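Engineer: here is my input, please return the structure:
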Amino acid sequence: MAVLGCADIAWRRALPAMAAEPLVEIAAIASRTQKKADRFTAAFGGVAVEGYAELLERDDVDAVYIPLPALMHGEWIERALDAGKHVMVEKPMTGSHAETARLVALAHERGLVLLENFMFLYHSQHAAVRKLVADGAIGDLRGFSSAFTIPPKPLGDIRYLPDIGGGAFLDFGGYPVRAALHFLGGDLDVVGVVFRQDRDHGAVMSGSMLLCNAAGVPARLSFGMEHSYRTSYSLSGSTGRIMLDRVFTPPASHQPVVRVERQDHREEIVLPADHQWANVMGAFARAVLTGGDLRSQDEGTLRQAALMERVLAAARIVRF
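Structural biologist: Purely as a prediction, here's the structure:
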């Protein structure tokens, strides 16, 4: 497996998970500059390659991980698939549903694995929460809320370049949206959206969304990069509420604490630590090596892309 782009997420999360996965051998790491590729391979192994296209020409690479800025994904996914490489790509897969659908279809046509890395879905805490809901811990589900907010980044950060990084909505606003799909189902309507957009560089900085499913269960979602750090969700039911923090980017050592509240009842359930990066890397490697079917993930990717597009189209943009 090889890495196409020396992004921070590759250094901090993806490459350590690759190095620890027995089914993965790091063959090469590519950057636009030889110096950066050399620094990454010195830490994680593999051959340092200057240039993304040069990496795709290598015969010793059968799969690539792409952590490039969001709006560069589509081009390099297609070029990797055309080169016969399996692809694991950071979210979002692309900036549009049409392009995402085309690339998913191309991967199927070529018999290649294409996985969008919403890694939080591979953490066991979410299955535990779904079981609590299914077992009636809070009665009938009446509402879902989720937030992913971070402090401002330094000037020049890729998120401030909407034509490359896509802004905060594409970069991490999709996490609460994907969580809503996970808990409320795939048919969500857009009720209302407001985005804050910076006048100077044109990037969406933050926003709030109200969605609902066919049963009228609402999802209240927020994101932004002008806040304190927060990744959380809560589920409200007819008899209680479930709350969970650090839901999208927990470190491998973190033991999630699920808080359950009902009338005259307060409970905290400590769950086992889990390593979502190791889990997603293992799932991808097994699919590549055994021809495993990831079409259920493809369906989620396509629903996500369609919903993100509808949210963007419905957004009231407030410039500041």
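Engineer: switch to C-alpha atoms for all contacts and neighbour counts from now on
Structural biologist: OK.
Engineer: for the closest residue to Ala101 other than its chain neighbours, what is the enclosing helix or strand?
Structural biologist: Distances taken as C-alpha to C-alpha, 6 or more residues apart in numbering place Leu302 nearest to Ala101, at 6.5 Å, with adjacent residues excluded. Using DSSP states H and E, Leu302 falls within helix 295-314.
Engineer: equivalent analysis for Tyr65, please.
Structural biologist: Following DSSP H and E, the helix or strand that holds Tyr65 is strand 63-66.
Engineer: what residues does that strand touch?
Structural biologist: 1-5, 73, 76-77, 80, 85-90, 288 (C-alpha atoms under 8 Å, 6 or more residues apart in numbering).
Engineer: narrow the residues you listed to those in strands?
Structural biologist: Residues of these located in strands (DSSP state E): 2-4, 86-90.
Engineer: ok, and the most crowded of the residues you listed?
Structural biologist: Val3 (31 neighbours; other C-alpha atoms under 10 Å).
Engineer: tell me who's in contact with the residue nearest to Ala101.
Structural biologist: Leu302 sits in contact with 97, 100-101, where contact means C-alpha under 8 Å, 6+ apart.
Engineer: show me where this protein has its helices.
Structural biologist: 8-9, 15-20, 34-44, 52-56, 73-82, 97-110, 124-134, 167-168, 174-184, 276-290, 295-314 (DSSP state H).
Engineer: I'd like to know which of these is closest to Arg266.
Structural biologist: Nearest of the helices of the chain to Arg266, taken as C-alpha to C-alpha: helix 124-134 at 14.5 Å.
Engineer: here's the other one to compare against:
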Amino acid sequence: MTVWTHVFGAACEREGEERRVRWGFLGASQIGRTLAPAMRAAGETLAAVAARSEQRSVAYADAEGFERTEPDYQSLLEAPDIDAVYISLTTDAHVPWSIKALEAGKHVLCEKPLAMNAREVGQLLAVQQQTQRQVMEAFIHPFHPQFDFVRELVTSGQLGELRAANAAFLSRFDKVDDFRWSRERGGGALFDLGCYAVSALLLLLGQPVVWADAQQAFLGSVDVTTTGLLGLPGGMAVTLACSLQAATFQQLSITGSAEHLVMSRPFSSINSPTTVTVGQHQEHFAPVNPYQRMVAHFVAAARGEEPLKLNLTHSLTQAQVLDALFSSATNNRRIWLVPGPGVDDEI
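Structural biologist: I've put the predicted structure just below:
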């Protein structure tokens, strides 16, 4: 007997049969065109989509295979047959609509970055604890097999004592009519690409960030390039770089007292082979679809079958680091995330 009433609400109660999760999309985004086929491949149902206009919703639903459209976001959330929602709106809308979705009894998979700041993540966490629904930031890098491989090397001590790490994610983004060029809506390099670097460093190194230093170059109101230095316990510091106006490049490296490790495609590797170089050895990984693996994991977590790999505690810590990087660049000084030498430098 399969009864998922506790997990998915009354709409999901089924006995004697497996039940596909019925997904609703808030937003008809380009990234959703990658996620929608991954959901179908994972055995999920694309039930409904709501976008800024009916014309946009209909075109998206026809192209991606949704059963229907809804006239607006709230109508989709109120639909009793929707079990979970995927939110791919502008960053400033992520937390407000995630909260509404939780209050409507839906599980939430939300595009990165999850929030505009750590305060918003804290608000979302409070609602999530009240509703007992799952919320996850839609990063794909932890769901590629190479990520588990690297994390095992780090945690097992095979690299030796950690000495340095670096993460870079750079690209050239030329689309002019896009929210990424609006700071108020969550645009800029640090939000759009730097969040990957911060998330990966936190997950792989398993250490808290003590302080942050950053420099930013701007185009209008947004940072087109951010470089940062993050201090870890014991005096170690790691570097990160992100840009919306650079030759496309991504890499993550970790150096220990015994070995040096390089991930050539740590963040975006859908259906492409990847290689992790450890000293003189290369570990090769066959192409996989990390979006499909992410969806399968999220559904399993919503069913109560496994804990979330990326819970809101991780998202909160990541947001705190992003806040510190922004503050450092704005104020031109080191920002301490734990009590440091100057109380005025703390956030």
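Engineer: TM-score for this pair?
Structural biologist: Superposed pair, TM-score by TM-score structural alignment, normalised by the length of structure 1: 0.91. Supporting alignment: 309 aligned residues with a C-alpha RMSD of 1.9 Å.
Engineer: circling back to that earlier point, for the residue nearest to Ala101 of structure 1, give its distance to Val311 of structure 1.
Structural biologist: 14 Å (C-alpha to C-alpha, to the nearest Å).
Engineer: with His265 of structure 1 instead?
Structural biologist: 37 Å.
Engineer: now swap in Arg142 of structure 1 and tell me
Structural biologist: 22 Å.
Engineer: those two: which is more packed in?
Structural biologist: For the pair Arg142 of structure 1 and Val311, the greater number of neighbours falls to Val311 (22 against 18), based on other C-alpha under 10 Å.
Engineer: isn't the more buried one right up against Val193?
Structural biologist: Yes: using C-alpha atoms under 8 Å, Val311 of structure 1 is in contact with Val193, at 6.7 Å.
Engineer: so what sits against both of these two?
Structural biologist: Met209.
Engineer: neighbours around whichever residue in structure 1 pairs up with Gln30 of structure 2, how many?
Structural biologist: Matched to structure 1 by TM-score structural alignment, Gln30 of structure 2 sits across from Asp8. Asp8 of structure 1 has 11 neighbouring residues, counting by other C-alpha under 10 Å.
Engineer: list the buried residues of stretch 151-161 of structure 2.
Structural biologist: Using 16 or more other C-alpha atoms under 10 Å as the test for burial, stretch 151-161 of structure 2 gives 153-154, 159-160.
Engineer: return the distance of it from the chain's centre.
Structural biologist: Relative to its chain's centre, stretch 151-161 of structure 2 lies at 24 Å (C-alpha atoms, centre = their mean, to the nearest Å).
Engineer: do the same with stretch 206-213 of structure 1
Structural biologist: 18 Å.
Engineer: which residue is nearest the middle of structure 2?
Structural biologist: Central residue of structure 2 (C-alpha atoms, centre = their mean): Phe139, 3.2 Å from the mean position.
Engineer: show the contacting residues for the aligned partner of Met88 of structure 1 in structure 2.
Structural biologist: Correspondence of Met88 of structure 1 to structure 2, assessed by TM-score structural alignment: Leu109. Leu109 of structure 2 makes contact with 84-87, 135-138, 298, according to C-alpha under 8 Å, 6+ apart.
Engineer: quick one on the thing from earlier: distance check, the residue nearest to Ala101 of structure 1 against Leu221 of structure 1.
Structural biologist: From Leu302 of structure 1 to Leu221 of structure 1 the distance is 20 Å (C-alpha to C-alpha).
Engineer: next one: His73 of structure 1
Structural biologist: The value you get for His73 of structure 1 to Leu221 of structure 1, if C-alpha to C-alpha is used, is 25 Å.
Engineer: next: His265 of structure 1.
Structural biologist: Counting by C-alpha to C-alpha - His265 of structure 1 and Leu221 of structure 1 are separated by 27 Å.
Engineer: likewise Pro92 of structure 1?
Structural biologist: For Pro92 of structure 1, the distance to Leu221 of structure 1 - C-alpha to C-alpha - is 17 Å.
Engineer: which one's more surrounded, these two?
Structural biologist: The residue with more neighbours, out of Pro92 of structure 1 and Leu221, is Pro92; 27 against 24, by other C-alpha under 10 Å.
Engineer: Leu170 of structure 1 against Pro92, yeah?
Structural biologist: Yes: at 6.5 Å, Leu170 of structure 1 and Pro92 qualify as touching, with contact defined as C-alpha under 8 Å.
Engineer: identify the contacts common to those two.
Structural biologist: Ala70.
Engineer: let's have the helices of structure 1 in a markdown table, adding distance to Val260 of structure 1.
Structural biologist: Formatted as a markdown table, those follow (distance: least, C-alpha to C-alpha, whole Å):
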| stretch | distance to Val260 of structure 1 |
| --- | --- |
| helix 8-9 | 33 |
| helix 15-20 | 32 |
| helix 34-44 | 42 |
| helix 52-56 | 48 |
| helix 73-82 | 39 |
| helix 97-110 | 37 |
| helix 124-134 | 9 |
| helix 167-168 | 31 |
| helix 174-184 | 17 |
| helix 276-290 | 23 |
| helix 295-314 | 28 |
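Engineer: point out the most buried one among the ones you listed.
Structural biologist: Sort the helices of structure 1 by mean neighbour count, taking mean count of other C-alpha atoms under 10 Å, and helix 167-168 sits at the top with a mean of 26.
Engineer: how close does the residue mapped onto Met119 of structure 1 from structure 2 sit to His314 of structure 2?
Structural biologist: Matched across to structure 2, Met119 of structure 1 falls on Ile140, judged by TM-score structural alignment. Separation of Ile140 of structure 2 from His314 of structure 2 (C-alpha to C-alpha) stands at 14 Å.
Engineer: fine by me, thanks again.
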